[in-house]
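J.: Quick check, what structure comes out for this input:
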Amino acid sequence: MDVAPVDQREPRRRSGKRTQLPDQVKAYVRELITSGQVRPGEFLRIERIAEALGTSQSPVREGLLSLANEGLLNFLPRRGFVVAPITAEDINDLYWAQAQVAGELAARAAAKITDEQLDVLAANVKQYAQAVKSGDWEAIPEIGLEFHNELHRAAQAHKLVMLFDHITSNLPNRYYSAGNPKHTGTEHPALLKALRNRDAETARQLMFDHILGQGHRLVEILAERGLWADSAQLEEEV
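T.: Next up, the predicted model:
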């Protein structure tokens, strides 16, 4: 997993029941926020989100209310939903928490992984390298994510995986995986080597550094996009 430019295309529309739509709205809006496409203090228009997702306004409102409960949005009566402040420290904290859990999962996988699962990961690493070579930016993040999914299956720690997924739900949908494959292209093979050697502590540290570095790179990209420019200017004026 790694940092990539924001995907400007429309989000993939999921098929499913009405009850899934608020979750789709949450994922879409969370992506807008954590990618810097909308900034703290900006109002979100329900009708525009509904149009973008091809749904009615009711599930959009439900999803936005849920995000307000999570603290990503503020709801102002008679005015609507506004993006809540988010800091570089907030993003780094999320990635730090994710890195802690991911590191433990990697350590457990090193102790439990089978030869068959190692072969699956080895094939994944080759597939990732081929996708990078061919410039398949659509497949790259999916392949990178599947590496982690297979590792989590090897760890046999379902509750930890659930915790990991909960933390991940607050991060950009595509993990910004496509834009800097040189990191994943070297870090995943190093993780695979540690897993083959059944070296739990090396796997833990490699995974921790892998995830934490991801967060640092995301903060750098958002800073370059000027996400915190307004707040920095206000501090200078004060």
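J.: okay, CA-based contacts and neighbour counts for the rest of this
T.: Noted.
J.: secondary structure class for Arg14?
T.: At Arg14, secondary structure determined by DSSP: H, G, I helix; E, B strand; the rest coil is coil.
J.: ok, it - contacts?
T.: Gln24 (C-alpha atoms under 8 Å, 6 or more residues apart in numbering).
J.: for this structure, what spans make up the strands?
T.: In the chain, the strands defined using DSSP state E lie at 43-44, 73-76, 80-83.
J.: how about TSV for the ones you listed, with distance to Ala178 added?
T.: Below are these laid out as TSV (distance: least, C-alpha to C-alpha, whole Å):
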stretch	distance to Ala178
strand 43-44	27
strand 73-76	28
strand 80-83	26
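J.: Glu104 is nearest to which of those?
T.: Proximity to Glu104, assessed across the strands of the chain by C-alpha to C-alpha, is greatest for strand 73-76 (31.4 Å).
J.: ok, back up a step: output the strands of the chain as CSV; include the columns mean neighbour count and distance to Glu146.
T.: Output for these, formatted as CSV (neighbours: other C-alpha atoms under 10 Å; distance: least, C-alpha to C-alpha, whole Å):
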stretch, mean neighbour count, distance to Glu146
strand 43-44, 17, 33
strand 73-76, 19, 31
strand 80-83, 20, 31
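J.: one more, for comparison:
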Amino acid sequence: MSTLADIGGAHRSLSDEVTAAVRELIVTGEVGPGARLHERNLSAELNVSRVPVREAILRLAVEGLVRVEPRRGAFATEVDDAAVQEVFDAREVLESRLAAFAAERRTDADLALLRSFLVTDVPSEASEHRRIDAGFHQALIDAAHHEVLARLMEPLQHHVRRLFWITGGRTGVDMEGHHEEIVDAVAAGDPRLASRRARDHVRAVRRATSGMLPG
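T.: As a prediction, this is how the structure comes out:
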């Protein structure tokens, strides 16, 4: 499992670090959908008291990754089709707007970073594929220079990463081609085209993901 040393940052509180560690367990499937989160076990594994673990569970409940049931405990939320569709609904709205802002506000450095995540060959390793995809979308968010939208996207990205892990990220969608089209529109400074291409990309992934959930 991920440790606080792996995840912690120099400027983060213990509560932030524990939240990040527990979140990573859920997002990467080490704690599967519907599985119970035991405060005592987590505090022992992370070598912290139960107080920051309890705080982390409550924070992750707000993010929608944990479900707290009175007198029963805390559980990783289930990942069903209805929940996935809501994630895509939100992603379509936010990412299309972010792409439009990126086309209007991006710097040369932003564009260079976006292009650094464009690959000609699809990585054979799933972990590398996830890294490139997550890096591209984070670079697009950063290129928009919109703090409010960036904050709204942060919890949504965790759900997207979780879905990526569950499905293996192999949707059959030409993600590399879609990413290149989005970058071309951003580079051209065309917000309407960038927005449409980002929206079309999310819709394509939504269609491909339907029916891929286990069970």
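J.: mind checking which of the strands of structure 1 is nearest Asn197 of structure 1?
T.: When the strands of structure 1 are compared by C-alpha to C-alpha, strand 73-76 sits nearest Asn197 of structure 1, at 45.4 Å.
J.: aligned partner of Val84 of structure 2 in structure 1?
T.: By TM-score structural alignment, Val84 of structure 2 lines up with Ile91 in structure 1.
J.: how many other residues sit next to the aligned residue in structure 2 for Met207 of structure 1?
T.: In structure 2, the residue matched to Met207 of structure 1 (TM-score structural alignment) is Ala198. If you count neighbours by other C-alpha atoms under 10 Å, Ala198 of structure 2 ends up with 28.
J.: Tell me which residues are up against stretch 184-199 of structure 2.
T.: By C-alpha under 8 Å, 6+ apart, stretch 184-199 of structure 2 touches 92-93, 95-104, 106, 111, 178, 181-183.
J.: Please tell me I have it right and Glu10 of structure 1 contacts Ile49.
T.: No: the criterion here is C-alpha atoms under 8 Å, and Glu10 of structure 1 misses it with Ile49 at 10.8 Å.
J.: related to what we said a few turns ago, give me every residue that touches the match of Val84 of structure 2.
T.: 215, 219.
J.: ranges for the helices of structure 2?
T.: Ranges of helices in structure 2, per DSSP state H, are 4-7, 14-27, 39-46, 50-63, 81-105, 108-116, 126-144, 147-167, 175-187, 191-209.
J.: Need those helices in JSON lines (columns: distance to Ala74 of structure 2).
T.: Output for these, formatted as JSON lines (distance: least, C-alpha to C-alpha, whole Å):
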{"stretch": "helix 4-7", "distance to Ala74 of structure 2": "21"}
{"stretch": "helix 14-27", "distance to Ala74 of structure 2": "12"}
{"stretch": "helix 39-46", "distance to Ala74 of structure 2": "9"}
{"stretch": "helix 50-63", "distance to Ala74 of structure 2": "7"}
{"stretch": "helix 81-105", "distance to Ala74 of structure 2": "18"}
{"stretch": "helix 108-116", "distance to Ala74 of structure 2": "38"}
{"stretch": "helix 126-144", "distance to Ala74 of structure 2": "28"}
{"stretch": "helix 147-167", "distance to Ala74 of structure 2": "18"}
{"stretch": "helix 175-187", "distance to Ala74 of structure 2": "35"}
{"stretch": "helix 191-209", "distance to Ala74 of structure 2": "28"}
